[in-house]
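> what's the 3D shape of this:
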Amino acid sequence: MSSEELWAFENRDAASINRASDRSEAQADERQDVTTSLSFPLHWTSATESWNYLFDVSIACELLAPRPDDLILDFAAGTCWATELLARVAVRTISVDLSLEMMRRGRERLGADRRLVFRDEAEFVVARGQALPFADDTFDGVLCLNALHHLPSYAAALREIRRVLKPGGRAVFSEPGTAHAVQPLSQFRMREESVLEKSVSLPLIRRLAMEAGFSRITVVPLRSPSAYAFEYGGTPDDDALLRQMWDETVRRAPGEHARFVLHNGDDPPSDTLLPADKLVGRLNADIVLENISAAVRVGQPFTDRLRITNTGDLTWKARGRRFGGQVTCGLKICDAGGEVLREDLGRTGLPRDVMPGEEIEIEMTVAGDLPAGRYGLCYDMVVEGVTWFEFQGSPCPRRSLEVLS
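Okay, here's the model as predicted:
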């Protein structure tokens, strides 16, 4: 087909698309004894196949970069093997697939391991890719692994994915390339198993994605690891050969494997819910002691009022997940020489998220559990579970406190 014929085929009327979905739905559950396994992606016939699947999901999750509070849609999830791997790194998911049996298998997968953090919160939904039963702007990210090429219409699926994706969200795809449909195995599956196998043309995907409302596409030119090992016998030491490998990768990768990201607008601003190794920006605070208690008696609690300005470029999140990420104001206690004795004398949460440049006032009440003596107090902000601001170069005001007997 020409590019215009492909575009017209992908944008054919909804009735035609639904008829194709009906045929797939009628045949999907009949194939489960052959095509599904709770051990997938650990392939029972070939270790190489297993490594390639694990490579795919590793690259896809790195591109997706889910944050601790994100909700991810596993689109056309199949046996939910990617859902399981996301659950193992504590990512919240909803899985959707055309097959009821697939969703039953997915629930069985996650239910088999009590260690999975969000096992009981995961949802499994039977639905067509062109008619997702979710509200607009529901998901922070979408993951689609080796499934888009089975759908009757790329255009209809991309419109739905864009609709349910939040502004700033990403949809990450790992699909076969431009020659997929003509491969012998694809031809066999279409002929003998009635499986829809389509090639994935990145120029066509880009056009359909832009028409669906996505802002841009990022292409990731990576081939499977086995391709390099087969052709080069490992990583070459010669610079010229390395450049040749890269040039060939960029040239050949789209034909072999289409890895790409569709962006729904600009990326969201960085905030403290990002994993520690993903924090890009400065954690910095200006803390002014407005009203303090210079002396208290043993057993007497005290309250300090603080004015705090976010002078960095990361948004401070007031609420985190069970693994942290929220910002609080902490009070450390020091001896006369400035040595920190306790880092948890007091903690006070933020009243709301604090954007860069914004100012808040908080009151910090500290229990009176210090013995008599003279102490140094240090006020600092902390990303719970990640770091104190002081360790990132942020100044910390200090003062003395007299505890009287």
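> From now on I want contacts and neighbour counts done on CA atoms only, so please keep to that.
Fine.
> Could you give the number of residues near Ile205?
Counted with other C-alpha atoms under 10 Å, residues neighbouring Ile205 total 18.
> Give me the three-state assignment for it.
Secondary structure assignment for Ile205 (DSSP: H, G, I helix; E, B strand; the rest coil): helix.
> which residues touch it?
The contact partners of Ile205, by C-alpha atoms under 8 Å, 6 or more residues apart in numbering, come to Tyr154.
> From Arg88, how far out is it?
Ile205 is 31 Å from Arg88, where distance means C-alpha to C-alpha, to the nearest Å.
> Now do the helices in the protein.
3-10, 14-28, 32-35, 47-64, 81-88, 100-111, 154-164, 184-192, 202-212, 225-232, 239-256 (DSSP state H).
> In the last one, which residues are buried?
Within helix 239-256, the residues that qualify as buried are Met245, Thr249, Ala253, Pro254, Gly255, Glu256, counting by 16 or more other C-alpha atoms under 10 Å.
> Just want the angle from that helix to helix 225-232.
Counting by axes from the mean of the first three to the mean of the last three C-alpha atoms, to 10 degrees, helix 239-256 lies at 130 degrees to helix 225-232.
> neighbouring contacts of helix 239-256?
Pro176, Gly177, Thr178, Ala179, His180, Ser201, Leu202, Pro221, Leu222, Arg223, Thr235, Pro236.
> Here is a second sequence; please produce its structure as well for comparison:
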Amino acid sequence: MRKPSLHQLGESAKHFIVKHLPAGSTDRLRTIRAVVPERVRSIDAQAPRPAGAVDAKRLARELSVEELADTADAYYLNNMEAKDHWLAKPFWNVADATDTMMVLGQLLAGLNLSPGMRVLDFGAGSGWMSRMLTQLGCEVVVCDVSPTALELARELYDQYRVLGDKPTPEFLLFDGATFDLPDADIDRVICFGALHHTINPQEVISELGRVLRPGGRAAFAEPGANHSIDPKSQYEMKNYTVIENDILMRSIERWAAQAGFKPPQLAVFSTTPFHLSIDDYERLLAGRAPGYRHLYSNREFLKRRRIFMLHKHGDEMADSRSVDSLKATIKVSPTTKSLPDNEPLRVSYTLTNTGSGRWLPSSAPVGPVQLGVHLYDLDRTLHDLDHHRIDLGPNGVMPGDTIEGTALIPNPGPGSWRLQFDLVSDRVSWFEMAGSTPVWVGLSVEGASTKP
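Modelled structure (predicted):
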């Protein structure tokens, strides 16, 4: 049987909409426009360059990598009156903050970060994103072609100190062609609006593929196929010799394949707020008509932006730094349910890793898995969240594996108690919060009081 064409499917959708929308609906035309497929245009379709406009490709050909690095540094040096703006990013003004934070959310979600990952912030500028990644517990390589930008980044870290015990950032000057990093040294790459400023994007993508570990990911926020003729881009190129290249996804796809990446994946979203009434929201949740308007809003935004992910070939096993991988079955057997005061409780335990990631060993700085004990009274009122923790050894636990052991639990003192045994990925999450079931053990401790 012959499959219906895209046009035929679109026509069917149009007739369905016309039949089911209320008569006279003002939304009908836009609904049809959003659902019926337009003629498929190339993602890289470009408008003619206006007469007299700067040709970004020609400008790139006229500059060497070294000259571009010098112009990038001069841009910062000659615009130091904007220093506060750079250090305040992304919160310099409301409009920029709204757009930037929504795009950043897409990048972070696409990277699937975990604390302790080594992340290269390519084109870091003043380091605003690097600092956020450090605060999230990542080991950040702050990388830029401009020495002045890296000095600003150091100043940002000094002025707005990272809270808590987090990895120290590394500052790396990029020479425009290669990263002074070993092969397979980086877990993740993030690039917010820097790739389109390079004159050698193919070479840069190849280098990113070299320094990424197998299974690593790179996330990019870039403009679209007509960026170079945008008025702001023309202004920057005329006055600062900044390269404002168009981003052509078919070229990115080809270069990425040569560098060891899978085909690019593009994020579908919009930074333009989209709101519905309660009634329309209910219809949207039910899969009815109002969803078309969101689709239309996204489409208009996506014509101008390219937020995409590159995933390097190879296997990357998840581990206990990722909440999604924290699943287990827990069995605990005490030798007794009644103790004299000051005598520890001996228990035996059997733990099975039923999740998708390896439990990191006790030596890991972030995410080592331990068996923890919460202390409650008979009314299940919490008395001590961290009554005791048990290290599970130096080797870690692979998915599907089971470990057994015994441990001594400190005596909680006279009274009747309930001990809850749950696994914890240190500095990440308790397993119960990720959906696993903890185990309860009752305990009576002899003494003057029968209840705390």
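> just the contacts of helix 239-256 of the first structure now: which is nearest Glu62 of the first structure?
Leu222 (13.4 Å; C-alpha to C-alpha).
> Identify the residues contacting the residue mapped onto Ala184 of the second structure from the first structure.
Aligned counterpart of Ala184 of the second structure in the first structure: Asp137 (TM-score structural alignment). Applying C-alpha under 8 Å, 6+ apart, one finds that Asp137 of the first structure lies in contact with Arg163, Val164, Leu165, Lys166, Pro167.
> likewise Ala155 of the first structure?
Counting by C-alpha under 8 Å, 6+ apart, Ala155 of the first structure makes contact with Glu10, Asn11, Leu208, Ala209, Ala212.
> What distance do you get for the alignment partner in the second structure of it to Leu360 of the second structure?
With TM-score structural alignment as the criterion, Ala155 of the first structure lines up with Gln202 in the second structure. Gln202 of the second structure sits 37 Å away from Leu360 of the second structure when distances are taken as C-alpha to C-alpha.
> returning to that earlier point: what separation is there between the match of Ala184 of the second structure and Ala28 of the first structure?
Asp137 of the first structure is 29 Å from Ala28 of the first structure, by C-alpha to C-alpha.
> so how far is Val91 of the first structure from the spatially most central residue of the first structure?
In the first structure, the centroid-proximal residue (C-alpha atoms, centre = their mean) is Pro66; its distance is 1.6 Å. Pro66 of the first structure sits 7 Å away from Val91 of the first structure, going by C-alpha to C-alpha.
> Now check the first structure for the residue matching Gly435 of the second structure.
Under the alignment (TM-score structural alignment), Gly435 of the second structure pairs with Gln392 in the first structure.
> List the contacts of its match.
By C-alpha under 8 Å, 6+ apart, the neighbours of Gln392 of the first structure are Arg282, Leu283, Asn284.
> So which of the contacts of Ala155 of the first structure wins on neighbours?
Ala209 (24 neighbours).
> What about Gln267 of the second structure, how many residues nearby?
Actually, residue 267 of the second structure is Ala. It isn't Gln. Around Ala267 of the second structure there are 17 residues (other C-alpha under 10 Å).
> ok, the counterpart of it in the first structure - contacts?
Aligned counterpart of Ala267 of the second structure in the first structure: Val220 (TM-score structural alignment). When the contact criterion is C-alpha under 8 Å, 6+ apart, the partners of Val220 of the first structure are Ala258, Arg259, Phe260.
> ok, Val220 of the first structure to Ser201 of the first structure distance?
14 Å.
> got it, and Val219 of the first structure?
Distance from Val219 of the first structure to Ser201 of the first structure, by C-alpha to C-alpha: 12 Å.
> Leu274 of the first structure too?
33 Å.
> again, but for Arg119 of the first structure
Distance from Arg119 of the first structure to Ser201 of the first structure, by C-alpha to C-alpha: 36 Å.
> of the two, who's got more company?
Neighbour count, other C-alpha under 10 Å: between Arg119 of the first structure and Ser201, Arg119 has more, with 22 against 18.
> which ones are touching the closest residue to that one other than its chain neighbours?
Counting by C-alpha to C-alpha, 6 or more residues apart in numbering, Leu110 is the residue found nearest to Arg119 of the first structure once chain neighbours are left out, at 5.8 Å. Residues near Leu110 of the first structure by C-alpha under 8 Å, 6+ apart: Glu84, Leu116, Arg119.
> count of residues packed around Thr381 of the second structure?
Thr381 of the second structure has 11 neighbours, counted by other C-alpha under 10 Å.
> Return the set of buried residues in stretch 322-332 of the first structure.
Quick answer for stretch 322-332 of the first structure (16+ other C-alpha under 10 Å): Gly324, Gly325, Gln326, Val327, Thr328, Cys329, Gly330, Leu331, Lys332.
> right, and the second one touches Thr272 too?
Just to be clear, that refers to Gly325 of the first structure. Yes. With contact defined as C-alpha atoms under 8 Å, Gly325 of the first structure reaches Thr272; the gap is 5.4 Å.
> any idea how far the aligned partner of Gly168 of the first structure in the second structure is from Arg250 of the second structure?
Gly168 of the first structure maps onto Gly215 in the second structure when the alignment is built from TM-score structural alignment. Distance, Gly215 of the second structure to Arg250 of the second structure, by C-alpha to C-alpha: 22 Å.
> So for those two, which sits in the more crowded spot?
Applying other C-alpha under 10 Å to Gly215 of the second structure and Arg250 shows that Gly215 carries more neighbours, namely 17 against 14.
> so who does the counterpart of the residue nearest to the centre of the first structure in the second structure touch?
Under the alignment (TM-score structural alignment), Pro66 of the first structure pairs with Leu113 of the second structure. Neighbouring residues of Leu113 of the second structure by C-alpha under 8 Å, 6+ apart: Arg188, Ser322.
> now Pro361 of the second structure
So Pro361 of the second structure contacts Pro368, Val369, Leu392, Gly393, Pro394, Asn395, Gly396, Val397 (C-alpha under 8 Å, 6+ apart).
> burial of the fourth one, as a residue count?
If I follow you right, that is Gly393 of the second structure. 15.
> How about the last one?
Here the number of neighbours of Val397 of the second structure (other C-alpha under 10 Å) works out to 22.
> Now do the same for it: its match in the first structure.
Val397 of the second structure maps onto Val354 in the first structure, by TM-score structural alignment.
> ok, that match touching Thr315?
Yes. At 5.8 Å, Val354 of the first structure counts as touching Thr315 under the criterion of C-alpha under 8 Å.
> Thanks again, I'm all set now.
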